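> this one's structure only:
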């Protein structure tokens, strides 16, 4: 599976700062210190309805992580999956009378278009669950053969008790985990499971549903968590720098994935930091496909909204904050974009050296994008009120906003 084209990231003078970021597992801020190549895995979409503003907010957060790392003169190895076979996708295809593969391909293509328009940097490896199955099957077999997994009516489940560190990502108690498992694709009440929280690794073939050769597992399809583990281990290995996604992925998805990987390899940790973006609401409720209360990036673009204004709307909220989409947030972003473009269109202006460092400092401080926007606002206001004589300043501002915030002026 191919990703989307990359926009050029301008080089800035000097060097950026190492990223301090909130880690869900330790529940505190840690300083990331990758080697020459920083490694990041971000969980991708299930392509039955893409791309809403909640998605865009999440991918914007991890785009900023990449931009901070690139500014430190590191390379970035970014991997993202596509869950192109799963119950919600199959259910939507049946509901609408579509072939599930065509639905997945169409929505994935639309997601690529939205990411391109928003200037999100693409992953080096963009991997679908279906194409990852040959690498998933041996991992499930290993877990089963070592006693970390068991069969139940042909399905294969992972035993969470096989990982002594289970629970260390989300830091939730058993009852909270059980409730979230029921809400987020698990089956804690299925009879015969060793532990209600045990997640499915391999689903035996069901009549009328797609299935693949699973070797000694029999025909079936993979569970959600092992999909990402197989892709991450194959392309990044253990101990990569950031595992990212929305806050609703901390449990069960990232918790289970970490346990799968740690039991498979005998190593710890799966990721150095677990980073989670906040939830975007509409009309007082979380924006989600199941509720149908969605604001789509593609719809905004069709209505003539500048993608740079959409991106500025996302940047105006701290990535970890939950916030609510309202029409006025987009209006505010469009006005900001107009002020910034007017400011950099002049032939000279106030020195921008301090501004570049202010943006760097804000982003290195747990991706504080609102503080970075405020710094650019101050420069634009000074440009409007007083001007300046530095002929290179508008160009420096334009390149810095592009390189660090992903907004083309």
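Looks like it came in fine. Since this is a predicted model, take the numbers as computed values, not measurements. Residues are numbered from 1 along each chain as shown.
> going forward, measure contacts and count neighbours with C-alpha atoms only.
Noted.
> what about residue 35, is that helix, strand or coil?
coil (DSSP: H, G, I helix; E, B strand; the rest coil).
> how much space between it and residue 244?
Distance of residue 35 to residue 244, given as CA to CA, to the nearest Å: 19 Å.
> So those two - more neighbours on which side?
Counting neighbours by other CA atoms under 10 Å for residue 35 and for residue 244 shows that residue 244 has the greater number, 25 against 10.
> Can you spell out which helices and strands pack onto the helix or strand hosting the more buried one?
Using DSSP states H and E, residue 244 sits within strand 240-246. In this structure, strand 240-246 packs against strand 37-42, helix 53-71, strand 271-277, with contacts taken as 3 or more CA pairs under 8 Å, 6 or more residues apart in numbering; DSSP states H and E.
> now the ones you listed as JSON lines including distance to residue 15 and mean neighbour count?
Converted to JSON lines, the helices and strands packed on strand 240-246 look like this (distance: least, CA to CA, whole Å; neighbours: other CA atoms under 10 Å):
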{"stretch": "strand 37-42", "distance to residue 15": "16", "mean neighbour count": "22"}
{"stretch": "helix 53-71", "distance to residue 15": "6", "mean neighbour count": "24"}
{"stretch": "strand 271-277", "distance to residue 15": "23", "mean neighbour count": "24"}
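> Included below, for side-by-side comparison, is a second structure:
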């Protein structure tokens, strides 16, 4: 069996991945707060952990991997959006949740096995908070419940590599009279009548952000599971607080054995920011005509633990590369499995950039079946399902002449094969016959292309042998 090695943030080393149970591999990834469209940075962890999900399914079997990614659908940002728009909160979260799924689907991301919504797990959160109070790790004050960091001081900060004293000295934390320690964080907070709220032993209120993931992961994956992932901006305080809550509520477990964090995204070398005019949602790019496969390819071209720079040049280059790969793999039957070299590269801490490099070599060697299988493993859809590819290859102009378009597609493939075999004499003869039908042939970065002239005669093309 393939050995997977992953860089564990907790230990700061690359380790051999050994699941708790080989027939039950479990992964939890922090999902979005659903109040608006997902921006480009939100999409990076989705693609990163989608690749890991695909790799785990490839190695352990699809029936033996469980992937959970949550939706935070109770949050002050959602409340603010509802107040601004006058729309019901439920309508906003339902709409934006579907937006997220549609946009991530356009990037080729598989849907996780479970996609819990925070509002569906309020009773479980209340129960976990009650357990933390009973064990001396939390306390109620003025309608709030707070986690007492001092109760777990010797462990708190291990993931992010910070000590509690250093964090207190340099932290920007809410100073509130009901806090025993400035670092104590909210598990439950009161709700005013105009805000969402649920009955609890501490009055009508709503959960703090951090408790959501602890409660949902416990309910769906248990007190110990294999992998927890997310962007490195979540390492502190969110993931640090998750560990504290979960390990104190369920000391019999380890919570997550392996922690993976992806680096952040830039645009044209700068931090993405609305003030800089370089802020894009995924939907913005899709609506601009940048295909989801191209966005995914750009993401995959940089290792997940390195900062990724989105540039217009990279998107153009990715489109040309994919067009060439789709041209070569169109109609080709994929190998039964992706080549082991590709699997090993992905198994080496998700080295997608190395896999892309190896796939370039496959294309240069005309290893189209292996390339197609590799693309499938990386979540790049088959050419048969890519409309923009056929449009780029000038096939859209033949939509009203499907028979002629299919015939031309076949002939261009033959012409390309003759050229690849260096049989230039026959290739030139075939080119002359095709162009005699009123077409102009050329070879672009992605392979042969055909353009109609005024003399185009589809009947001649269909009759061509």
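Perfect, thanks for sending it. All of these numbers come straight from a predicted model, not from anything done at the bench.
> re earlier: residues contacting the strand holding residue 244 of structure 1, please?
32, 34, 38-43, 58-59, 62, 254, 270-279 (CA atoms under 8 Å, 6 or more residues apart in numbering).
> Let me see the contact set for the residue mapped onto residue 328 of structure 2 from structure 1.
In structure 1, the residue paired with residue 328 of structure 2 according to TM-score structural alignment is residue 343. Under the criterion of CA under 8 Å, 6+ apart, the neighbours of residue 343 of structure 1 are 380, 383, 384, 394.
> Which of those are conserved in structure 2?
Contacts from those that recur in structure 2, judged by both residues aligned by TM-score structural alignment, their matches' CA atoms under 8 Å, are 380, 383, 394.
> Now, these that are in strands?
Of those, none are assigned to strands by DSSP state E.
> Neighbour count added to those, as CSV?
What follows is those, written out as CSV (neighbours: other CA atoms under 10 Å):
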residue, neighbour count
380, 24
383, 21
394, 26
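> end to end, how far does stretch 177-193 of structure 2 reach?
23 Å.
> tell me which residues in it are buried?
Neighbour-count burial for stretch 177-193 of structure 2 flags 178-179, 181-191 (criterion: 16 or more other CA atoms under 10 Å).
> chain center to it, what's the gap?
33 Å (CA atoms, centre = their mean, to the nearest Å).
> ditto for stretch 23-31 of structure 2
Stretch 23-31 of structure 2 sits 14 Å away from the centroid of its parent chain (CA atoms, centre = their mean).
> mind checking the end-to-end distance for it?
25 Å.
> Equivalent analysis for stretch 1-9 of structure 2, please.
Counting by CA to CA, you get 25 Å between the two ends of stretch 1-9 of structure 2.
> contacts for that stretch?
Contacts of stretch 1-9 of structure 2 (CA under 8 Å, 6+ apart): 13-17, 59, 159, 258-261, 343-344, 347-350.
> ok, the aligned partner of residue 19 of structure 1 in structure 2 to residue 18 of structure 2 distance?
Residue pairing (TM-score structural alignment): residue 19 of structure 1 is matched to residue 4 of structure 2. Look at residue 4 of structure 2 and residue 18 of structure 2: by CA to CA, they are 8 Å apart.
> Please say which of these two ends up with more neighbours.
residue 4 (21 against 14).
> Out of the contacts of stretch 1-9 of structure 2, which sit inside strands?
13, 14, 15, 16, 258, 259, 260, 261.
> Which residue of structure 2 sits opposite residue 381 of structure 1 in the alignment?
Counting by TM-score structural alignment, residue 381 of structure 1 corresponds to residue 364 in structure 2.
> Need the residue closest to the centroid of structure 2.
residue 46 (1.5 Å; CA atoms, centre = their mean).
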